[in-house]
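J.: quick check, what structure comes out for this input:
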Amino acid sequence: MRRVPLVAAVLAAQFLGLVDGLIVSIGVPAMSADGVLDADDAHWVLNAYSVAFAGLLPLGGKSADLWGRRRVFLTGQALLLAGSLLGALATTPAMLLGARVVQAVGAGISTPAGIAQLADSFPHSRERSRVFGLLTMGGGAGWVSAGLLGGLLVAYLGWPSVFWVNVPICLLAITLALLAFPRRPAGTTSATMDWKGAVLLVAALALFVHTAGQVGRAGPLSLPTLAGATVAALLAVAFAVATRRAREPLLRLALLRRGGVPVAAVLGLALPVGFVSTQFLGSLYLQQVLDLSADHAGYVFLALASMPLLATPLASAKFQEFGFARSVGAGFALAAAGLGMIVAAVLAGPPLPLVIAGFVCVGVGVTMVYVPLTVASVAGIDEADNGSATSIFSTSHQIGGSIALAVLSSVALAAGGLHSARGLAAGFATAGGLLTLAALGALLLLRRLDATQEDQECQESTTTA
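T.: All right, here's what the predicted structure looks like:
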């Protein structure tokens, strides 16, 4: 196996995922102005992707375990390429949202396949932390590129260019995967798939996110809100029942009791809150409240986008020194402090210096969280389950991002609207509160995993000696 092109293939996919998130956010105001997207439902250009992505990540992880990492990764990247082409050619809201769903299907099945292959290829904890740190750097490079190019592309070539830019990156990932991914099949010989579970999970998540996004208009205790939440809960229960009865379940619920999987899944829900709030609400604030052009807004986003790239080497090294609990807790707390700075800037000013400082804190904080949680997601489980375990973690933070985006949009609408400083400040403040709770949760939940990891490293050292 060729490790360098293997890592490069997964890095290209990770780079693409981060480019897509920020660059599409920068293009949202232009899409609304062009009539391809309804301004009040602008969050769906991101959530259509996130909902489908989150729902299909378990399918991708299970597919990688059943049919092989290589085949699933290549299929996913091909679908992502097709969805990007469709998005660039979209002329209606339905076409645009459909393209986002196709992109999400591709990313949803290829992401866990790529991460599982890395976990297979780098079995030791220290190796994994370095490689997963490189993934964060790849994402950071994507964010820097999106910040530099996103505004320029939208300003001078129009919003379709945010989809065209994906094409060469997809082709690069496909080429590298063909060269480097091993052809060996997964350990299991069964080829059954829990399609019922996949449908129920996507339906439950989509309805819950839609309901959360309507709270600002309908009210938290209105009939539509209560009915939507009830049906979503019933679909979730049906998913759990179907999963338990399936011969090859979409998610192995037993994994939620093993190793670091349950803690990583719980804290993973809060992982995207900082980036989701700054990407979506920040783009609207910069372009529609401060009236910055798309290219100037992209330059401001560099303060956020460059942090994963710059901070990952330090975060990876200090994680090994300080452990899971302190690293994750400090990261969430720093991101929460950054959001507090942004709230102060939105309400009081002076706006840009304080916004930039807040973006820096959010970027560094989330970087400090990502590496240890990714390592925790595969800690203490069998190699054959790496695909399923990584899909659980990826699903948790995608679900968290989808719910956060809907909730924060709803809070902003209720407090004054997505185009007002007051409404956006309420959304940022809510995100900061959620991350503060996550910091406290990390300190409480990750202590046991730290102790287990220390014991494992001692055993590895003894064996090597």
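J.: going by C-alpha atoms from here, please, whenever you check contacts or count neighbours.
T.: Fine.
J.: nearest to the spatial middle of the chain, which residue is it?
T.: Geometric centre of the chain, nearest residue: Q398, 4.8 Å, by Cα atoms, centre = their mean.
J.: now do the same contact list for it.
T.: Contacts of Q398 were listed using Cα atoms under 8 Å, 6 or more residues apart in numbering, and they are 50-51, 53-54, 269, 272.
J.: can you tell me which of those are buried?
T.: Burial of the contacts of Q398 was assessed by neighbour count (16 or more other Cα atoms under 10 Å); the buried members are 50-51, 53-54, 269, 272.
J.: how about CSV for the residues you listed, with distance to L178 and secondary structure added?
T.: Formatted as CSV, the buried ones among the contacts of Q398 follow (distance: Cα to Cα, whole Å; DSSP: H, G, I helix; E, B strand; the rest coil):
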residue, distance to L178, secondary structure
S50, 27, helix
V51, 29, helix
F53, 23, helix
A54, 26, helix
L269, 33, coil
P272, 31, coil
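J.: to check against the first, give me the structure of this:
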Amino acid sequence: MSAPLPAQPPTRTPVPTPDPAPATTRSRGLALGVIATGLLMTVLDGSIVTVAMPAIQNDLGFSPASLSWVVNAYLIAFGGLLLLAGRLGDLIGRRRMFLTGTAVFTASSILAGAAGSPALLITARFLQGAGSAMASAVGLGILVTLFTESRERTRAIAVFSFTGAAGASIGQVLGGVLTDAVGWHWIFLINLPIGVATLLVAVRVLPADRGPGLRAGADVIGAALVTSGVMLGIYSVVEVGTYGWLSAHTLGLGALALALLAAFVVRQATARTPLLPLRVLRSRSVSGANLVQMLMVAALFSFQILVALYLQRVLGHGAAATGLAMLPAAAVIGAVSLGASARLSARFGERNVLLLGLALLIALLGLLTRLPAHGHYATDLLPLMFLAAGFGLALPALTALGMSGAGEEDAGLVSGLFNTTQQIGMATGVAVLSTLAASRTDTLLSEGSSRAEALTGGYHLAFAVGGGLLTAAFVVALTVLGRTRHGAPTRSGRPEHGTAHRTGAADATDVTDATAAHPVSR
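T.: Predicted coordinates:
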């Protein structure tokens, strides 16, 4: 909804004044570029490392068991601190939190690039995850308060979503090229010029905001409960490959994580200044979109990672060639995200666009279950890349729905929550689908199948389960998010095209009034 124009002081004679919109539009465009660049750094850092893992292991002497902590240390810090960072951004200022997080990420990237031992690299990766959480948690919050007009917000979210979706593919290519050309250290050191440039521009273009201060909501006990619970939960999931699902390690730590999170919910219901006001979750757009995201992100691991593994382990592609092979998907995602997505959302509503995107992704994973063990990229895989358009439709629409219940005072918190569920979905998808694929591969090998056939059979199972998760996400989006109506009246009585209109008495436009009724019927 557009913000009301400020009252103008009275003048004796009307004097024409120049329209300030171009400068404002340019400033907001630069701010969007800064936030997208910050996101790109963190996404690149997540995918660029996977390609360089063998070189890192050989150079620093990692054991096979400890090598996974190059990724896990980042994931645990990132996922565990997002919610806390988002709330702190609301309290002390989202601009300050973004700048601090970008500075921490850039400095820890230098430390990672200079690391000469496994312990130092793992420490640097943990700090990188913390910096990423601080910057990423408030990025969407800044966007939704900066772009108040519906169409502009939809386009801005499309750019944000495309950056995240395409960054993984770019990271695989860049990681292979840098590792082969100048060494693995530069996959971290390349963040230095990008981070410095981002900080210099962000200081000038990000809007200054002043939160109410830590006394308005510094729930220390709640912060400790949710941070330790999420970190412990992600840790127990990412270590499933080592200990197994039914081990005392996994079940014990998983139960403890659930207990901590349950205590956090109880704390939020009784605390005077809760870290996560439960009224936020009463918005169907917020709770429904976060649930859809966890299911969708868990399923999409099977496309982003297992397709790359199929290219390398079955078809014999190298690291750089695999990244290049995935670029058509990134190009399709970009074309749809930045082009058709915003127009379709404005025409039909975000919920309907999300459903269309999920349907395309279900078809994609269904067709991937038919990949042959002795296939060819050009005929068996390349045509399927066009179905990746579902990413370009679903991600911006889902992000818009997830942030649509965010009021000014809670935008950072809702942004942090949305990013947190993304990381939980990613960690769960990695653990579940990779374990299922490996188990199926072992079974097929024991039955006498060739290595290529066994690997492909394992990937087929993971694709099928991923398709099931996407089907569940489709059902949730269809039933929980509710109907949207193009041009439905907002609270001000003006139509707001392209806005996802929440439905029901417990699903308000603003989380500050989450119990108000909405004119659109359920």
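J.: re the thing from before, what do we get in structure 2 for the residue nearest to the centre of structure 1?
T.: For Q398 of structure 1, the aligned position in structure 2 is occupied by Q423, per TM-score structural alignment.
J.: counterpart of I234 of structure 2 in structure 1?
T.: Looking across to structure 1 (by TM-score structural alignment), I234 of structure 2 lines up with V209.
J.: where's that match, which helix or strand?
T.: With elements delineated by DSSP states H and E, V209 of structure 1 resides in helix 195-218, which encompasses its position.
J.: same deal with T312 of structure 1?
T.: Here T312 of structure 1 sits within helix 294-347, counting by DSSP H and E.
J.: what is the next helix or strand after that helix packed up against?
T.: The C-terminal neighbour of helix 294-347 of structure 1 among helices and strands, as given by DSSP H and E, is helix 351-376. For helix 351-376 of structure 1, the helices and strands in contact under the criterion 3 or more Cα pairs under 8 Å, 6 or more residues apart in numbering; DSSP states H and E are helix 125-157, helix 261-268, helix 273-276, helix 294-347.
J.: columns mean neighbour count on top of the ones you listed, output as TSV?
T.: As requested, those are exported to TSV (neighbours: other Cα atoms under 10 Å):
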stretch	mean neighbour count
helix 125-157	23
helix 261-268	24
helix 273-276	26
helix 294-347	23
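J.: of those, which approaches Q117 of structure 1 most closely?
T.: Comparing those by their distance to Q117 of structure 1 (Cα to Cα), the top pick is helix 125-157, with 11.3 Å.
J.: the closest one vs structure 2, average offset?
T.: With both structures laid over each other, helix 125-157 of structure 1 and its partner residues in structure 2 are 2.6 Å apart on average (mean Cα distance after the TM-score superposition for structure 1).
J.: which residue in structure 1 lines up with L355 of structure 2?
T.: For L355 of structure 2, the aligned residue in structure 1 is G329 (criterion: TM-score structural alignment).
J.: ok, now which ones touch the closest residue to its match other than its chain neighbours?
T.: Counting by Cα to Cα, 6 or more residues apart in numbering, the nearest residue to G329 of structure 1 once its immediate chain neighbours are dropped is A439, at 4.3 Å. A439 of structure 1 makes contact with 328-333, according to Cα under 8 Å, 6+ apart.
J.: all set now, cheers.
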